[in-house]
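Participant: A structural model of the following input is requested.
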Amino acid sequence: MSNLTKEEAISKINDVLNKKNTFVLRLGNKEYVFQKDYIDTEYKVKEIVDEAYAIGRNKDVITNIRTKTDLNLGDEIILNYKYNYNERKLKGYLNCLYEDIYKSPINSTVRIKDGDIVISKEEYGYELDKEKMESIIISKVKKINCQDEVIPIMYLKPNNLYSELSKIDTMLGRFETHFNPKNENRSNNIRLASKATNNILLKPNEVFSFNENIQNSHIQQYFKEAPVIINGKQDKGKGGGMCQVSSTIYNAALYSGLKILNVTNHSIPSPYIEKGRDATVCNGYIDLKFSNSYNTPVFIYNQVYENKVISTIYGSSNDKKDIEIYTEITKEIPNESVIKNSEDLELGTSMVKQEGRKGYKVKTYRIYKTSPDAITEYISESYYPPEDKITLYGIRELSK
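Facilitator: Predicted coordinates:
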């Protein structure tokens, strides 16, 4: 710059900076042209020119002469220039770049098609490595570097991998129950509950909760009034029929060898399933829960046909077992016969107001028949309380 005035030197440096104002960031086929003006980059050109012109002039005469002589002989003096940029705008640019290049990972999935198990492969996602990208941009601004740069990314691993899900290769257990399709409201509720608990993937040690799946599906608003059992009495309530779905899934879980964590029977034996094998549910406090006790994932698949609901649980053929479910009525409890007077009936007449029913205690067992010696596992005890038979006798005298 010895042959240039300060103004000429400033102008020349600014020309160079303008030519190196941009660089390209690349990711695959994508290109992003970064302009240093995006972050209000400012180089202190006048300060560096003033500092350069002061060399050989800012000290005593002898020192200045020596400095100029050394420079003429080829020595160099490295000057540190100053620069500024807007940190807030750099953060904003990184956020925009992050959103633009972000790719969500795609999970491997399981589906059942025409009775076959179909597993899709996963795809890894990626996101901008903001910390590295920030360092790269600051370095390129500092070094006035305009060479292309590869955008640094971090790969995102999907939650479900084909290598794991492909181990699902057989049916572990299956169960079906039948219902009356002419009861349209109850049939509607069965279909909704079956859909809400369908296509459920359970990884090792994960827990299936019937109520959580119902709640997460937001189907409650579509439930209709249908027969329900409340405190040992037949009544009507929204969602009647859900328990048939939970009972069907429960039995599929039993046959699949899954660990039963929580099951509660109805207060009245259910007509669609034998005693000791029903699983009632009530949103908020009665739930069906079981866990995947295997080292490989399992998949719950429900189907509803015209008059039956089927639940099938798929898993690894290494976990398939020959299982039998056995129930034992350990106690039959007789009901009482109660007689009541009624002024609604004429003297000498009677009627049965409540038929009543016997009560039962039932134990449920799971028998593993694949072992050399069959292993019997106790599952639960169900209690169905008896209901009194009530007969009304008339006490109203006949009018004369």
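Participant: C-alpha only now, for contacts and for neighbours.
Facilitator: OK.
Participant: So which residues of the stretch 51-200 of the chain form helices?
Facilitator: 61-72, 87-101, 130-142, 162-165, 184-196 (DSSP state H, counting those that start in this stretch).
Participant: With mean neighbour count and distance to Ile151 added, can I get the ones you listed in JSON lines?
Facilitator: Listed next are the helices of the stretch 51-200 of the chain as JSON lines, based on neighbours: other C-alpha atoms under 10 Å; distance: least, C-alpha to C-alpha, whole Å:
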{"stretch": "helix 61-72", "mean neighbour count": "13", "distance to Ile151": "41"}
{"stretch": "helix 87-101", "mean neighbour count": "14", "distance to Ile151": "10"}
{"stretch": "helix 130-142", "mean neighbour count": "16", "distance to Ile151": "7"}
{"stretch": "helix 162-165", "mean neighbour count": "16", "distance to Ile151": "28"}
{"stretch": "helix 184-196", "mean neighbour count": "22", "distance to Ile151": "42"}
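Participant: compare with the first, here's sequence two:
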Amino acid sequence: MKMIRKRVLKKIFKIFLMLFTIICLILGLTVVFFKIREKTQKTQIEKYHAICYGNKYIGNLCLQGMNKEQIIYILENEISEIKNRVVKVKWNDQEIVNTIDTFNPTIKVLINGNPTEYTNDQIADFLIKTDKEKTIGKQLEVIKNGKLGSKIIITFDYSLNGEIVQEYVSNLAQNCFVAPVEANISLADNDQFEVTESVDGQKINESMLVDAIQNTSDKNDWKSVVNIEGKMDIIKPHYNSNDLKKVNTLISSFQTHFIAASSRGRNIIKGTSRINGTVLMPGDEFSVDQVILPRTIENGYLIGKAFLNGRVVDSVGGGVCQIATTMYNTILRAGIIPDVRKAHSMSVSYVPLGLDAAVTTGSKDLMFTNTLSYPIYIEAENNGNSLIYKIYSGENALEGYTYEPRSVRHSSFSATAYLDVYKDGSLIKSIFLHKDRYLSKKG
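Facilitator: This is a model prediction of the structure:
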């Protein structure tokens, strides 16, 4: 029995030893297999150490398999294409060609839509390193199927230097500006008006063009040409020939008398010559003081008699107040009430008391606005010793009304002025103008 048991145990031991040997062999082979596989995988991954995995893009270009130098080249090329992008600005039948670089662009790199301050070198490193932190198995999956990699899209945006864009547009606007041609009206010897034709001008709409150039980055196909159509705005001439052709009727006139052959008379003639032919469109303002220019020897004026603090004194330009007075009475008869009118310090002899107007540089002026719906043409001339002012306008400018200034004298030094308004010969109303007091002459 002992012998049999001994044999059995010995046999069992041999079987166990055989199994152990087989297991050890299998384990050893397994370890060798995994080490070989790991080494093979590491060797395979090592090949991708310096190149980009899949699912990484610059624009629509996939970077899979590209190294750092290639990625940097593509980045630089994309930025260069942005700077060299052609911008064509067209207006009428003209065109000017520039590039985005003309406007000193600030170019931003976006990673998945988010701005980054990375340099091109850093961006390339970032793209290559992405997914390298994953396990070997995950990296092998990315290598086999690039779409399993972390998706990264590099895009670009830019903004232009606002001051440079504005300066560019301003210069362009000057170059393509077409000034309007103003119509001119003149009264011929046959008392007929002659009107030259006006021509519309053109100017480019600067604000719209600035916006259009600034917004070129909205079209993010950097290889495309940016075509910008400059909008041309029409510039209407102030003096339009169609409006001036409506001037055909004498609507008011007034005259005063003076001694032409005197220094005072010469001053009146000189100032009047500067008013003659004045055209005022509806809403235009007029200042006697400005139009007749400063009363200086250089402007052709002589020393004449003028009022100063109740005295008659010698003054360069003395006498020009008669110009303002004659004009005042002429515009009143056209239904135009002045914006500014000042009385003399003392009464004058050439109009009723209270219907005068004075002009003194810096203190007194006759200013008015053309309140009619038509242009007015002012004819101002002297005929011998008569100073005659006339206002022409459209035949319906006064709409059937007539106007007559009236002075109510209270004393030798006081009067109130009214403007009486008539229609069909009947007094409609009286408009209060002003009440004036005058000084007595000294000495």
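Participant: What does the TM-score come to for these two?
Facilitator: Aligned and superposed, the two chains score 0.68 in TM-score terms (TM-score structural alignment, normalised by the length of structure 1); 354 aligned residues with a C-alpha RMSD of 4.3 Å.
Participant: about what we covered before: okay if I get the helices of the stretch 51-200 of structure 1 as a markdown table plus distance to Asn231 of structure 1?
Facilitator: What follows is those, written out as a markdown table (distance: least, C-alpha to C-alpha, whole Å):
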| stretch | distance to Asn231 of structure 1 |
| --- | --- |
| helix 61-72 | 102 |
| helix 87-101 | 55 |
| helix 130-142 | 60 |
| helix 162-165 | 43 |
| helix 184-196 | 20 |
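Participant: Figure out which of the ones you listed is closest to Ala374 of structure 1.
Facilitator: Of all the helices of the stretch 51-200 of structure 1, the one in closest proximity to Ala374 of structure 1, counting by C-alpha to C-alpha, is helix 162-165 (30.1 Å).
Participant: circling back to that earlier point, of the helices of the stretch 51-200 of structure 1, which is nearest Ser317 of structure 1?
Facilitator: Nearest to Ser317 of structure 1, of those and by C-alpha to C-alpha, is helix 162-165 at 12.5 Å.
Participant: can you list contacts of that closest one?
Facilitator: Identification of contacts with helix 162-165 of structure 1 by C-alpha atoms under 8 Å, 6 or more residues apart in numbering yields Ser108, Thr109, Val110, Ile119, Ser120, Lys121, Glu122, Thr296, Pro297.
Participant: Next secondary structure after the helix or strand hosting Thr327 of structure 1?
Facilitator: Per DSSP states H and E: Thr327 of structure 1 is located in strand 323-333. Helices and strands here follow DSSP H and E; after strand 323-333 of structure 1, the next one along the chain is strand 337-346.
Participant: how about Gln147 of structure 1, what's its match in structure 2?
Facilitator: If you follow Gln147 of structure 1 across to structure 2 using TM-score structural alignment, you land on Val225.
Participant: For its match, which non-adjacent residue is spatially closest?
Facilitator: Val86 (5.1 Å; C-alpha to C-alpha, 6 or more residues apart in numbering).
Participant: that older thread, measure how far the strand holding Thr327 of structure 1 is from the centre of its chain, please.
Facilitator: Mean-position distance between strand 323-333 of structure 1 and its chain equals 37 Å (C-alpha atoms, centre = their mean, to the nearest Å).
Participant: can you pull out the strands in the stretch 1-150 of structure 2?
Facilitator: 56-58, 61-62, 86-91, 94-99, 106-111, 114-116 (DSSP state E, counting those that start in this stretch).
Participant: relative to strand 86-91, how tilted is the fourth one?
Facilitator: Our comparison of strand 94-99 of structure 2 with strand 86-91, counting by axes from the mean of the first three to the mean of the last three C-alpha atoms, to 10 degrees, yields an angle of 160 degrees.
Participant: Which of the helices of the stretch 51-200 of structure 1 sits closest to Tyr155 of structure 1?
Facilitator: helix 87-101 (11.9 Å).
Participant: what's the angle from that closest one to strand 30-35?
Facilitator: 170 degrees.
Participant: same for helix 87-101 of structure 1, what does it pack against?
Facilitator: Judged by 3 or more C-alpha pairs under 8 Å, 6 or more residues apart in numbering; DSSP states H and E, the packing partners of helix 87-101 of structure 1 are strand 125-128, helix 130-142.
Participant: between the last one and helix 87-101, what angle do the directions make?
Facilitator: For helix 130-142 of structure 1 and helix 87-101, the angle between their directions (the same axes, to 10 degrees) works out to 120 degrees.
Participant: List of residues touching helix 130-142 of structure 1?
Facilitator: By C-alpha under 8 Å, 6+ apart, helix 130-142 of structure 1 touches Lys36, Thr41, Tyr83, Leu90, Leu94, Tyr98, Cys146, Ile151, Pro152.
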